[in-house]
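[1] next come a sequence and a model predicted from it.
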Amino acid sequence: MLAFLARSMARPSSLVKPVALRKLPGRYLAHQEGLPALPVPPLQQTLDRYLLALQPIISEEELSHTKQLVEEFRKPGGVGERLQKSLERRARKHENWLSEWWLKTAYLEYRLPVVVHSSPGVVLPKQDFLDRQGQLRFAAKLIEGVLDFKTMIDNETLPVEYLGGKPLCMNQYYQILASCRIPGPKRDSVVNYAKGKKPSTHITVVHNFQFFELDVYSSDGSPLTTDQIFIQLEKIWNTSLQTNKEPIGILTTNHRNSWAKAYNNLIKDKTNKESVRSIEKSIFTVCLDAPMPRVSDDIYKSRVAAQMLHGGGSRWNSGNRWFDKTLQFIIAEDGSCGLVYEHAPSEGPPLIALVDHVVEYTKKPEMVRSPMVPLPMPKKLRFNITPEIKNDIEKAKQNLNIMVQDLDVKVLVFHHFGKNFPKSEKISPDAFIQIALQLAYHRMYGQVCATYESASLRMFRLGRTDTIRSASIDSTAFVATVDDSGKQDQEKAELLRRATQAHRAYTDLAISGKAIDRHLLGLKLQAIEDLVSMPELFMDTAFAVAMHFNLSTSQVPAKTDCVMCFGPVVPDGYGVCYNPMAEHINFAISAFNSCAETNAAQLAHYLEKALLDMRLLLQSSPRSKL
């Protein structure tokens, strides 16, 4: 039965298609139940792979010390075995042994601001409108496109995605609309209003720091048309022309503990509480931004990336956001547009599938002009600003502006070739790009570093991510040899191929639930839960080095010519996201200005050179049979 269901659910990968008119009840549930549970990898296997992963990034002396700790940890009947058994017991009781832990430790208990430190942005292609009419018309069409996608989610007619012939967990798609993060003193929470007796029927629109509740469904339950939404957006625009309002949204940019305190203070007032609840319950948010400061074409995309991540600071558009909202589309008067999303409910790929659908939708010609039925005025959300709240806003502004000044973002459009070139060499484009990053970093710093690449665990029920560790013994052998004039190109090309194959092999392990990072995290969290004193393995310097990701990277491929961007995860690191198109590659690289050792533009320069040098190597060396 499940096999039949899986076959009947298989569809072409393009999401741009008419929405199925009939609901397929229970299809989502049947699909989810057919997915395997996330396995707990064998302990010995993880410990062996952990030592291999450490080899390129720590000294031999440190490695020999860690080997002793590993031996101690893996002893029969020892602490490792006890924790492994507890973890296996947990896996039998939970739908997914990791997902709840991961949500808490990676997101909800993380106390740094979501802005820059957690929430990714997406830069969409620049639109050619140059005025308010164009901005509002595009925004209206985009809203209609998101509602079209929402219908597929509501009807459970969303095409199931496959990877290597295996169906993927679709749960994240059901978490991204009508959801919001709520700050708490020690741990945040996420609420979702998509289901229940009264599902949300409105979106939030922000213009000039002022928030509006806009109902996007008519009384018969059908979504408003582009024309109708456009008229409503015009009303919002005209009502929000005076800018002397306090930028209440800027509070959401603060450190989570400070924001939790300010939040509780804010919602003491009944009016404020109602307004905040309206934002939280809305399907998504649309931010109608003021135009960005004019910049030259070569840095334009980098500036847009920064706008998507943080809004440019208190003088620009940062007050035009509610950063706790899961999904915020940003459309500026000058044609720059994109989105920012709160990371707790979802990874990038479901967001990008939504983006691909919406961007295609905005290109569709208007079929019918809607008859103009009078629509109610969108509701302005009011806030009573006490001196204490004003003080919280001022503090949040100061902290945000420091953060904005500190973030350096560089968008690189690599024009020389795209994913078609590595494919023509029978090399995985992702592996090729990751090895180029290893080479670029090695040339800049004379060493390799712990590198994180996100791997999807969506082959499993409620799967999130594990880590592909791109710094391997094979990648290190290649980057250490490539600039050695004493070595033949043939040998270098062979080492390059071996490095890409090793990366591909680790990727396959990771997506099939056999990587080391989440397993080690599980053992560590299990020790805390079982009140076992923390094993020395996790107190070791080598473990700290292994978890200090100077390169935090992610491939987020899209049909749309866009790129996702995010901040570094450590003060002396880089965030690197990329979208490999057929004939070019979009990169977004971030670093902190406060770190003297890092420089986003410099890494971009070295990355471009690495990609070109690697192509040259392969072209000058005929393929050998490894």
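    Thanks, I have it.
[2] going by C-alpha atoms from here, please, whenever you check contacts or count neighbours.
    OK.
[3] spatially central, which residue of this protein would that be?
    Gly348 (4.1 Å; CA atoms, centre = their mean).
[4] buried set for whichever strand or helix holds Ile352?
    For Ile352, the host element (DSSP states H and E) is helix 348-363. The neighbour-count check on helix 348-363 (16 or more other CA atoms under 10 Å) flags 348-359, 361-362 as buried.
[5] turn the residues you listed into JSON lines, including distance to Leu177.
    Below are the buried residues of helix 348-363 laid out as JSON lines (distance: CA to CA, whole Å):
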{"residue": "Gly348", "distance to Leu177": "14"}
{"residue": "Pro349", "distance to Leu177": "15"}
{"residue": "Pro350", "distance to Leu177": "11"}
{"residue": "Leu351", "distance to Leu177": "10"}
{"residue": "Ile352", "distance to Leu177": "14"}
{"residue": "Ala353", "distance to Leu177": "13"}
{"residue": "Leu354", "distance to Leu177": "11"}
{"residue": "Val355", "distance to Leu177": "13"}
{"residue": "Asp356", "distance to Leu177": "16"}
{"residue": "His357", "distance to Leu177": "15"}
{"residue": "Val358", "distance to Leu177": "14"}
{"residue": "Val359", "distance to Leu177": "17"}
{"residue": "Tyr361", "distance to Leu177": "18"}
{"residue": "Thr362", "distance to Leu177": "19"}
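[6] please compare the first structure with the one that follows:
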Amino acid sequence: MAEAHQAVAFQFTVTPDGIDLHLCHEALRQIYLSGIHSWKKRFIRFKNGVMTGVYPGSPSGLLVVLVGYMSTTKYAKIDPSLGMFTKLSKHLPISKYVTEEGQRVVGGVLIGTGLWIAVTFVMRNVLKYLLSWHGWMFNRHGSLNLKTKIWLVLVKLFSGPKPMLYSFQSSLPRLPVPPVKDTVRRYLESARPLMDDEQYKRMEGLAKDFEKNLGPRLQWYLKLKSWWASNYVSDWWEEYIYLRGRGPIMVNSNYYAMDFLYVIPTTRQAARAGNSIHAIMMYRRKLDRAQIKPVSLYLLEKRVPLCSAQWERMFNTSRIPGLETDVLQHMNESKHIAVYHKGLFYKVWMFYDGRLLLPREIEQQFERILADKSEPQPGEELLAALTAGDRVPWAKARSQFFSRGKNKQSLDAVEKAAFFVSLDDTEQRYDPENPVQSLDSYGKSLLHGKCHDRWFDKSFNLIVFKNGTMGLNAEHSWADAPVVSHLWEHVLSSDPVRLGYTEDGHCKGNPHPNLLGPQRLQWDIPEEVTSNCQAVISSSLKVAKALADDVDMHIIPFNDFGKGLIKKCKTSPDGFIQIALQLAHFRDKGKFCLTYEASMTRLFREGRTETVRSCTTQTCDFVRAMMNDKREEKLKLLKVAAEKHQDLYRLAMTGDGIDRHLFCLYLVSKYLGEDSAFLKEVLSEPWRLSTSQTPLQQLDLFDLKRHPEFVTSGGGFGPVADDGYGVSYIILGEDLINFHISSKHSSPETDSHRFGSNIRKAMLDILDLFQLDNKANNK
């Protein structure tokens, strides 16, 4: 494809008669419309900032207070300034310049505004106090005690009308720092089933010594930080767990989300890209205007607000490599996306005539890209492998080869894009005739692709395959999976239903006759230079290929039963699955292991995640009982294990988890130059089973009873330990649970397919304990 013409505002030539000036009216018009668009966005952001800043008060509330106050003082003939002007007139000649009526108006406005500010301040702090209480988490499932009901009424009363996405941010409590004594006790409790008596006695001695001596000193610094910072964990977690990692983020950090499992709305690649990109941009518009509903937990149809801070960097964000640490670069505005197809990079504008492109117009742009038969420039085809390999070589190459000229301009176009799109030249989908291989291939393609056809540093990549299937690959440092999942649910619900396609599979609408085509990005990556950039690209690709080839991915659409039957067992679905994973792992490896289950702490300001250590003494007792004990004993131990798991999950969500606390204590010890044998051992323990549930958050967008075919496959991530498993699962409707299992081929201890079989068997064996078929027959 020839490079698109660049619009110029004016041209001039010097002639014997003087300067001949030619104005391009279309370019000037586009500049004018662009300016209008920018000022509209600034005004909207300013307005949203005001609305959020005064919440749970509102400007309309201020108007009501002023009108009411002024009316009352006027008819009651009360001085609204409460004698303020009389006192000031003794020192300032105010009364000479302000009439008596003017004094009344100004005084009323000042006193009314002060009253409104006071009421808003009280409401906000009462709401903050209410949201600091988490006793509602410990109610028995499906029922609320009187205290919780009163609490819900008060939260509703003090929450104010029509909250926006960020309205609750200033009312959310800070994450508390748990007592060192409690953290040490809970750690020892979690470590007991994984150690023999001698190992446990030694660890207990280290823990008690830490609790008595170094722990209180480190705790003092953490408490100081918790009073000063919005969240005592999140900034350190982002920096040290994500941004300071020097290994590849592909597979090790990035995660993926899948398309619908059973249907593809259209097989036209450009059309699927058109609708999905338009839906994504519409979501961004809502996000910019803070029109997305505040994310919440539901407590018997009542909303409990969660932190929305992670939404701020969803778009226009890239991870920039550094020698010691990466940084996140976020732009306030970006009007284009970056696209990759068959080794070529493009910049595609998303706006024309001051408006967002329509789906058919976006499809038109992608049809032009798909029709391009140009050859990649030297080094261009494999360039994105730099983002898939180790971070230090990428940082050095970026500084040396991409800091000036056309390389810098093109790299800026990629890094400052709203997001990245990869038009994949392979076909992926669920094939009922070959379900195992088709889904495994699909998952691996989304996780790492060819290692050079995704820009892994972008906040997220939209991947559209040749046959119209699509998915996401997301960078992890800026946000956790539920945030990306929220966006993805919006896209999937908008694509086939609200936007739709024509009978021949195109986006609805008509192509634009005057739309400028995509712009080919230009690169200068010569082969023969002193420090060869292509050698760095090849080296990064080699590292990434070895990592990708080692991934053993297996995806199971488990449809034997789902949430519906689990609820009949009067057991938490998440607890049921976690206990099944422990049973499956014991059968798979013949031993228990330290298990990571991700929980969220977004009940607190800027909260991210906490760990639930789901391999407990109670769960281990149940798993051993499954080997030979009687059914009644197994059921008894299962109930105890499920209740213990739920307690741990609640503690993690309400700020009483142990792993983030231990992580921060360890960091403080390093800052102080203090060595702790206890903390060093705790932080070096490998998570050989890492698990996470992907929740379906916007249930109102999907009617799975009427349209069960529009069910997503969820998403997954790579293995955390070299000899361990990564397991992601999503509970869909009443009858389906999708598992995404990853491990490494190089480990002789793991096999994702074998583990998948063990998960299926464990799920069925636990369900059999309840003998639901017998109960139904007896009825």
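    On my side now, so go ahead. Given the structure is predicted, the values throughout are model-derived calculations rather than measurements.
[7] farthest pair in the buried residues of helix 348-363 of the first structure?
    Gly348 and Thr362 (20.8 Å; CA to CA).
[8] could I get the buried residue list for stretch 373-390 of the first structure?
    378, 380-381, 383, 385, 389-390.
[9] and stretch 185-198 of the second structure, by the same measure?
    186-188, 190-194.
[10] now the residues you listed in a markdown table, with distance to Glu685 of the second structure?
    Below are those laid out as a markdown table (distance: CA to CA, whole Å):
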| residue | distance to Glu685 of the second structure |
| --- | --- |
| Arg186 | 16 |
| Tyr187 | 12 |
| Leu188 | 13 |
| Ser190 | 12 |
| Ala191 | 10 |
| Arg192 | 14 |
| Pro193 | 14 |
| Leu194 | 11 |
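[11] follow-up on the earlier one: in helices only, show me the buried residues of stretch 373-390 of the first structure.
    389-390 (DSSP state H).
[12] between the buried residues of stretch 373-390 of the first structure, which is closest to Thr541 of the first structure?
    Ile389 (43.2 Å).
[13] to which residue of the second structure is the closest one aligned?
    Matched by TM-score structural alignment, Ile389 of the first structure corresponds to Cys533 in the second structure.
[14] and that match, how close does it get to Cys593 of the second structure?
    With distances taken as CA to CA, to the nearest Å, Cys533 of the second structure is found 43 Å from Cys593 of the second structure.
[15] same question for Glu527 of the second structure.
    49 Å.
[16] same thing with Ile555 of the second structure?
    22 Å.
[17] so these two - more neighbours on which side?
    Each of Ile555 of the second structure and Cys593 has its neighbours counted (other CA atoms under 10 Å); Ile555 has more, 28 against 20.
[18] mind listing the helices for the stretch 351-500 of the first structure?
    Applying DSSP state H, counting those that start in this stretch to the stretch 351-500 of the first structure gives helices spanning 387-406, 420-424, 429-445, 473-481, 489-511.
[19] contacts only, for Ala290 of the second structure.
    For Ala290 of the second structure, the contact set (CA atoms under 8 Å, 6 or more residues apart in numbering) comprises 48, 164-166.
[20] go on, Val612 of the second structure?
    So Val612 of the second structure contacts 596-599, 648-649, 652, 657 (CA under 8 Å, 6+ apart).
[21] and the equivalent of Ser99 of the first structure over in the second structure, how far from Arg174 of the second structure?
    Using TM-score structural alignment, the equivalent of Ser99 of the first structure in the second structure is Ser234. Distance of Ser234 of the second structure to Arg174 of the second structure, computed by CA to CA: 11 Å.
[22] coming back round to it: out of the buried residues of helix 348-363 of the first structure, the closest to Asn401 of the first structure would be?
    Looking across the buried residues of helix 348-363 of the first structure and measuring by CA to CA, the closest to Asn401 of the first structure is Gly348, at 26.5 Å.
[23] ok, and the closest non-adjacent residue to whichever residue in the second structure pairs up with the closest one?
    Under the alignment (TM-score structural alignment), Gly348 of the first structure pairs with Ala481 of the second structure. Spatially, and ignoring its direct neighbours in sequence, Ala481 of the second structure is nearest to Thr694 (7.3 Å; CA to CA, 6 or more residues apart in numbering).
[24] quick one, what contacts the counterpart of that neighbour in the first structure?
    Counting by TM-score structural alignment, Thr694 of the second structure corresponds to Val556 in the first structure. For Val556 of the first structure, the contact set (CA under 8 Å, 6+ apart) comprises 348-349, 352, 563-564, 577-579.
[25] thank you kindly, that will do.
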